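# give me a model of this one.
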Amino acid sequence: MSPPPGWYSDPSAPYQERWWDGSAWTEHARAATAYGQPVVPPPVPGGGGRSRAIALTAAAAVLVTAIVTGAVVLGEGDGGPAVRTPDVGVPAPSASPPSPAPSAPSSEPSADDPAVVEDQLNGITFPLLDHWVRPRDVAEDDVVMTTEGTYECPGDGGVCRHGLVVSRTVTATAERSPKTLAERDIADAADDAYDRDPVGAEPFGGIESHRVVGSGAVAVAGRAGYYVRWRVRTAEGPGGYVQSLVFPSTVGTETPIVVRYVFDAGEDGPPLADMDRITKGIRPAGDPDPGGGVGSGPLPQGLSFGSGHGEPAAP
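The predicted model follows:
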């Protein structure tokens, strides 16, 4: 008669158990977890080589059990603590069938879950481009993404990032014009990024000068928006580019949203083209077609971008 299904000593690995389904060995194996009297594993029909391995395994298990049951000793004669070797046997069969191991969750977005970051408060999503990540260890709660990694700020020290994108609701004014709001916000955006931080330090040694390198109307998430972009020079480091983009919310009372972009200049900064790629990819949350249509719009007039980190063409 064939032995019942259960865990038995693996014929090919004495200190491992393998599942016997009542008629054949399966691929399920596990480390031996219980010890008791030797149990002879079931024979494998037609498997001469494995049957011999089973017999040898069983005989070896009986011999090992007989030897180690009477062994006691290490160091009893020299005053050291006695160490008793536990009885070693072959695990008895278990009544529970093997269960598949759970698969580890994946943090990577699937084909049905595009790489986007959602701003739930303002009801929009941003595309998560290559070399951009969701914010980690960032104090400001309105930062929606940063570039990968950090570096030591060139001025007063501290930790800096080569790129930031910030999204916030405009609530301090009754003004609703995207053009007016963007023109008002750009100076504050530059100060927050490259002048003084909230504790009064100057991570870049302060702003020395700026110039406007672009501005104009642009379509964002199907709404008419406006942007202003500055090139900022700092006392320490290469400075960078700051942009204020304002457009009406796609939900509720259409309260204006301001999106700030902060890109370090120089070869370590992100490509300027990412500003426009992110702007084009902004969508209303829940948009069933995140790949195109609703939020796309032309590049701001008068600007031409290459693939590197150089200055944009003069407007």
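
# all contacts plus neighbour counts: C-alpha atoms, from now on.
Fine.

# in the stretch 101-250 of the chain, which spans are strands?
116-119, 124-127, 132-133, 143-147, 151-152, 159-160, 163-169, 207-220, 223-234, 240-248 (DSSP state E, counting those that start in this stretch).

# most tightly packed of those?
strand 240-248 (a mean of 27; mean count of other Cα atoms under 10 Å).

# that one versus strand 163-169: what angle between them?
Strand 240-248 and strand 163-169 are oriented at 30 degrees to each other (axes from the mean of the first three to the mean of the last three Cα atoms, to 10 degrees).

# here is a second sequence; please produce its structure as well for comparison:
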Amino acid sequence: MSNATPPGWYPDAAAAGTDRWWDGTAWTAHTRPTAAPQAFGPPEPVVTPAPQAFGPPEPVATVPGNGSAASGRSSNRVVALAVAGLVVVGAAVTGAVLLGRDDDGTRPAAGPSASAPSSTAATATPSPSGSPAEDDPKILVDQLNGITLPIPDGWEKPSRTVDQVLTMRTVDSYDCPGSSSDFCYHGTVTSRVASATDITSAEELAEQDIATAADGAYEKNIVGNRIHGGITSHKVLDSGSVSVAGRAGYQLRWRVDTAKGPGGYVQSLVFPSPTGSESLVIVRYAFDAGPDGPPLRLMDTITKGIRPIGDSATSGGAGSSIEH
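Purely as a prediction, here's the structure:
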């Protein structure tokens, strides 16, 4: 049995036909229409936890189907009790749950199954709706914003970053010119939802965000180190409207000079999410200047490759043809 429900889209019991984003610790204000059922197999029977006061989905264990008649009867009984909202669960169901748990504590393989009851009620927690494989090394999947980004050759998506935002970056790193104790990367792209702002214009938000993007990449890092010696000047290279994932967005690009090292290029790309409440999405780019930095045209290539989740163009590895 897992101890926490992972971030993802889950059905909102307070609004039929709607999913709500669970960030791993709390419900958020982000919603979207519930995705249509997959055609290749029946959905797993579940009961959605009611989000009164936006309480967390309850972690559960899953009973694997083993093909026996006893297993089928136990699964059907657990689901029936869950739907009826009954508290008392028979000993036969409890036995089925215990037999269904893998020895290593992992969740059993997906299939027709039932959910283990909690100590007070038989409540099942759904899994996030279908999406591209998040372990695909060529695709960066942003579930919250409903988009995928192509990952160029020679880039990676780290499993963990200091600032905890969805990130892809060049595989190769180097000692930062302004702080040899820090590692720098020749190229970094992040995706995040615009928060703590009332701005609804993509152009206005891009113009506000670009300075923050530049400071984060070349002025000071998150712990306050001037890893490039700080920004000495900047120049606007490009600005204008752009279509992203079928939405009208806006991009603003700067060239920044730094006290140490070759400086670089930063870009703020802002557009409405193609799903749910269409909250504004911010994609930030930071490319080192000089011969070791990625070609500037790669910014445009990545932007053109951003797709809504579920777009057929994301299948087969969207970044496989994007060279560094």
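
# once they're superposed, tell me the TM-score.
The TM-score (TM-score structural alignment, normalised by the length of the first structure) is 0.55; 183 aligned residues with a Cα RMSD of 2.1 Å.

# so Leu140 of the second structure sits against Met168, correct?
Yes. Using Cα atoms under 8 Å, Leu140 of the second structure is in contact with Met168, at 7.4 Å.

# identify the contacts common to those two.
Common contact partners of Leu140 of the second structure and Met168 (Cα atoms under 8 Å, 6 or more residues apart in numbering): Ile151, Lys157.

# rewinding a little: out of the strands of the stretch 101-250 of the first structure, which is closest to Leu272 of the first structure?
strand 240-248 (8.3 Å; Cα to Cα).

# residues touching the equivalent of Thr167 of the second structure over in the first structure, list them.
In the first structure, the residue matched to Thr167 of the second structure (TM-score structural alignment) is Val144. Residues counted as contacts of Val144 of the first structure (Cα under 8 Å, 6+ apart) are Val117, Glu118, Asp119, Arg134, Pro135, Leu164, Val165, Val166, Ser167.

# Ala31 of the first structure too?
Applying Cα under 8 Å, 6+ apart, we find Ala31 of the first structure in contact with Tyr15, Gln16, Glu17.

# name the element the second one belongs to?
Here Gln16 of the first structure is covered by strand 13-20, with elements defined by DSSP states H and E.

# check which residues of whichever helix or strand comes after that strand are buried.
Going down the chain from strand 13-20 of the first structure, the next helix or strand is strand 25-31, by DSSP H and E. Residues Trp25, Ala29 are the ones in strand 25-31 of the first structure that count as buried (16 or more other Cα atoms under 10 Å).

# now do the end-to-end distance for stretch 219-230 of the second structure.
In stretch 219-230 of the second structure, first residue to last residue: 4 Å (Cα to Cα, to the nearest Å).

# thought Thr169 of the first structure was touching Thr255?
Yes. Between Thr169 of the first structure and Thr255 there is a contact at 7.1 Å, judged by Cα under 8 Å.

# quick one: the helices in the stretch 51-200 of the first structure?
Secondary structure of the stretch 51-200 of the first structure (DSSP state H, counting those that start in this stretch): helices at 178-194.

# is Asp274 of the first structure in a helix, a strand, or coil?
Using DSSP: H, G, I helix; E, B strand; the rest coil, the structure places Asp274 of the first structure in helix.

# now it: closest residue in space, sequence neighbours ignored.
Residue nearest to Asp274 of the first structure in three dimensions, not counting chain neighbours: Leu129, with 7.9 Å by Cα to Cα, 6 or more residues apart in numbering.

# could you measure from that neighbour over to Glu202 of the first structure?
On the measure of Cα to Cα, Leu129 of the first structure and Glu202 of the first structure end up 29 Å apart.

# same check on Ala29 of the first structure?
In terms of Cα to Cα, Ala29 of the first structure sits 61 Å off from Glu202 of the first structure.

# rewinding a little: what angle separates the strand holding Gln16 of the first structure from strand 25-31?
Using the same axes, to 10 degrees: strand 13-20 of the first structure against strand 25-31 is 130 degrees.

# residues contacting the residue mapped onto His162 of the first structure from the second structure?
His162 of the first structure maps onto His186 in the second structure, with residues paired by TM-score structural alignment. For His186 of the second structure, the contact set (Cα under 8 Å, 6+ apart) comprises Arg169, Thr170, Asp172, Ser173, Phe287, Asp288, Asp292, Gly293, Pro294.

# just to revisit the earlier point, I'd like the strands of the stretch 101-250 of the first structure as JSON lines, with distance to Gly291 of the first structure appended.
Shown next, in JSON lines, are the strands of the stretch 101-250 of the first structure (distance: least, Cα to Cα, whole Å):
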{"stretch": "strand 116-119", "distance to Gly291 of the first structure": "11"}
{"stretch": "strand 124-127", "distance to Gly291 of the first structure": "10"}
{"stretch": "strand 132-133", "distance to Gly291 of the first structure": "18"}
{"stretch": "strand 143-147", "distance to Gly291 of the first structure": "19"}
{"stretch": "strand 151-152", "distance to Gly291 of the first structure": "33"}
{"stretch": "strand 159-160", "distance to Gly291 of the first structure": "32"}
{"stretch": "strand 163-169", "distance to Gly291 of the first structure": "20"}
{"stretch": "strand 207-220", "distance to Gly291 of the first structure": "14"}
{"stretch": "strand 223-234", "distance to Gly291 of the first structure": "17"}
{"stretch": "strand 240-248", "distance to Gly291 of the first structure": "20"}
